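A.B. asks: What would the 3D arrangement of this be:
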Amino acid sequence: MPNPARQRILITGASSGLGEGMARRFAAMGRDLALVARRTELLESLKKELLAAHPGIRVTTAALDVDDPETVARVIPALATELGGLDRVIVNAGIGKGASIGTGKAGANRAVLHTNVLGAHAQCEAAMEVFRAQGAGHLVLISSVASVRGMPGTRTAYGASKAAVNALAEGIRSDVWGSGIVVTTILPGYIATDINVGRRGPFTVDLDTGVDALTAAIEREPAKAYVPGWPWTPIARLLRVLPLSVVRRLTGS
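C.D. replies: Purely as a prediction, here's the structure:
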């Protein structure tokens, strides 16, 4: 069931993929949205679409490159002010390019680590300042099943970056335990988006199915959730204990 307490939702990386999909789902629930991404023309197009389909909601947009911590620290509180506060921030922006370590693609791997780790950290800093001032809020970090074990090939830096996101989320959760601030880590399995072309494996689901599972999990506000729950909850448990040779096969490598 929708959580009416989370009316004002900020989504980063909202111009495509999971972010765009979540924006559509939450708009259909009647939520007010702050949508940010680098590609502002796509954001404006999405804003027009959502307001036309759901005229009772508010949608505001802003350009945001999560690699620029000063801009993140300025834009997120400004959007909170514009909406009169934020009830949920979804740390979704990230990149998925990468290559096997030591194959001459160090720059691409560094970019993944920089954006997915330091970018997530910048978003969390800004969101948590808003939530601490309010005394309430729901921080959601989008991780990946690829974080459960070390991943080969194009997933190595990506999986490592998302493992860092898991630890960041858990540390924040511990820090605000018992307060009015809730922290959720979402670990999607293989969902067909532009970010993971070349990194998909068995059990890949289409974008609509993945986004439906993602938004439903976020609404439940668990500490951690794998999405879609089937088959990724049991697969994640297996990934933790299986021999690396089997993990390689299960992850499509």
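
A.B. asks: going forward, measure contacts between C-alpha atoms and count neighbours the same way
C.D. replies: Will do.

A.B. asks: What are the boundaries of the strands in the protein?
C.D. replies: Here the chain has its strands, by DSSP state E, at 8-12, 32-37, 59-63, 88-91, 137-142, 181-188, 224-227.

A.B. asks: Turn these into a markdown table, including mean neighbour count.
C.D. replies: Converted to a markdown table, these look like this (neighbours: other CA atoms under 10 Å):
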| stretch | mean neighbour count |
| --- | --- |
| strand 8-12 | 25 |
| strand 32-37 | 25 |
| strand 59-63 | 19 |
| strand 88-91 | 26 |
| strand 137-142 | 25 |
| strand 181-188 | 24 |
| strand 224-227 | 22 |
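
A.B. asks: before we go on, could you also do this sequence so I can check it against the first one:
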Amino acid sequence: MPHPLRQRIFISGASAGLGQGMARRFAAMGRDLALTARRLDRLEALRDELLAAHPGIRVVVAAMDVDDPGSVAAVMPRLADELGGFDRVIVNAGIGKGGSVGTGEAAANRAVLVTNVLGSHAQCEAAMELFRRQGAGHLVIVSSVASVRGMPGTRTAYGASKAALNSLAEGIRSDVYGSQIVVSTVLPGYIATDINEGRRGPLTVGLDKGVDALVDVVEREPVRGYVPEWPWRPVAGLLRALPLSVVRRLTGS
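C.D. replies: Next comes the predicted model:
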């Protein structure tokens, strides 16, 4: 059975990287968008670009700091009211920095955990309140292949934060199982964005290819989708099965 058209789409972290790329792709597909980030000037420039290229769509933007649950709780319902509801919420905003635990990077590691876990949780709370009232909706949580196993070095806190999102998404999915609310977890591999600066390898794909693959997966609305599916679905399976001594060599940073 085909999924209903998700016309009104919310995307956080839309001022750069995957969020910005998804906004452009969905706009080209004729979808209406609610876009948030901390940098309002970049959002306004993106809104103007999208409306000029696709005059038939609606685009609303607002500054939102996912580290501030009050900001999230106020901004998301307001944008939903402007669009008449959300059909899909893409919890995308996140950061990646830090270092090995115990090497003086505690503040950076904590920032990653706060933004990626608590910031995503705040967005899920707002989205699910709306979807429960509507009786339908598609919640998309952007995780990472780095969540599959514990990661060394600069990706330790990042991988842990994304593993928490996998569990959060599954818990929400279990809670609304059998309803018209769909919950998808998407796990990008290495895509050439700022968050992967310095961590790119032979499996890294360009931003445009990565965004195309991400949007394609989101549109399919799977329980769990890898981006791109090849090679990251089999790679994720290998990461789960290989001994830690091998995993740390493959993922070292």
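
A.B. asks: I'd like the strands of the first structure written out as CSV, with distance to Thr204 of the first structure added.
C.D. replies: Output for the strands of the first structure, formatted as CSV (distance: least, CA to CA, whole Å):
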stretch, distance to Thr204 of the first structure
strand 8-12, 23
strand 32-37, 25
strand 59-63, 31
strand 88-91, 22
strand 137-142, 17
strand 181-188, 10
strand 224-227, 11
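
A.B. asks: now the helices for the stretch 151-253 of the first structure?
C.D. replies: 156-175, 207-220, 229-241, 244-250 (DSSP state H, counting those that start in this stretch).

A.B. asks: Which of those sits closest to Lys47 of the first structure?
C.D. replies: Go through the helices of the stretch 151-253 of the first structure one by one with CA to CA and the one that ends up closest to Lys47 of the first structure is helix 207-220, at 18.3 Å.

A.B. asks: Quick check: the closest one compared with the second structure, mean distance?
C.D. replies: Here the mean offset of helix 207-220 of the first structure against the second structure after fitting is 0.3 Å, by mean CA distance after the TM-score superposition for the first structure.

A.B. asks: re earlier: ranking the helices of the stretch 151-253 of the first structure by burial, who's on top?
C.D. replies: helix 156-175 (a mean of 20; mean count of other CA atoms under 10 Å).

A.B. asks: By how much does that helix deviate from the second structure on average?
C.D. replies: Counting by mean CA distance after the TM-score superposition for the first structure, helix 156-175 of the first structure comes out at 0.2 Å.

A.B. asks: on that earlier part again, Val165 of the first structure is nearest to which of the strands of the first structure?
C.D. replies: Taking those one by one with CA to CA, strand 137-142 is closest: 7.3 Å.

A.B. asks: what helices or strands is that closest one leaning on?
C.D. replies: strand 88-91, helix 120-134, strand 181-188 (3 or more CA pairs under 8 Å, 6 or more residues apart in numbering; DSSP states H and E).

A.B. asks: that older thread, any idea which of the strands of the first structure gets closest to Leu118 of the first structure?
C.D. replies: strand 88-91 (11.8 Å).

A.B. asks: coming back round to it: which one of the helices of the stretch 151-253 of the first structure lies closest to Thr40 of the first structure?
C.D. replies: From the helices of the stretch 151-253 of the first structure, taking CA to CA, the stretch that ends up closest is helix 207-220, at 21.7 Å.

A.B. asks: picking up where we left off before, TSV for the helices and strands packed on strand 137-142 of the first structure, including distance to Met29 of the first structure?
C.D. replies: Output for these, formatted as TSV (distance: least, CA to CA, whole Å):
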stretch	distance to Met29 of the first structure
strand 88-91	14
helix 120-134	22
strand 181-188	20
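
A.B. asks: out of those, which comes closest to Val72 of the first structure?
C.D. replies: Across these, closest to Val72 of the first structure is helix 120-134 (CA to CA), at 6.4 Å.

A.B. asks: and the closest one with strand 137-142, angle?
C.D. replies: Angle, helix 120-134 of the first structure to strand 137-142, by axes from the mean of the first three to the mean of the last three CA atoms, to 10 degrees: 170 degrees.
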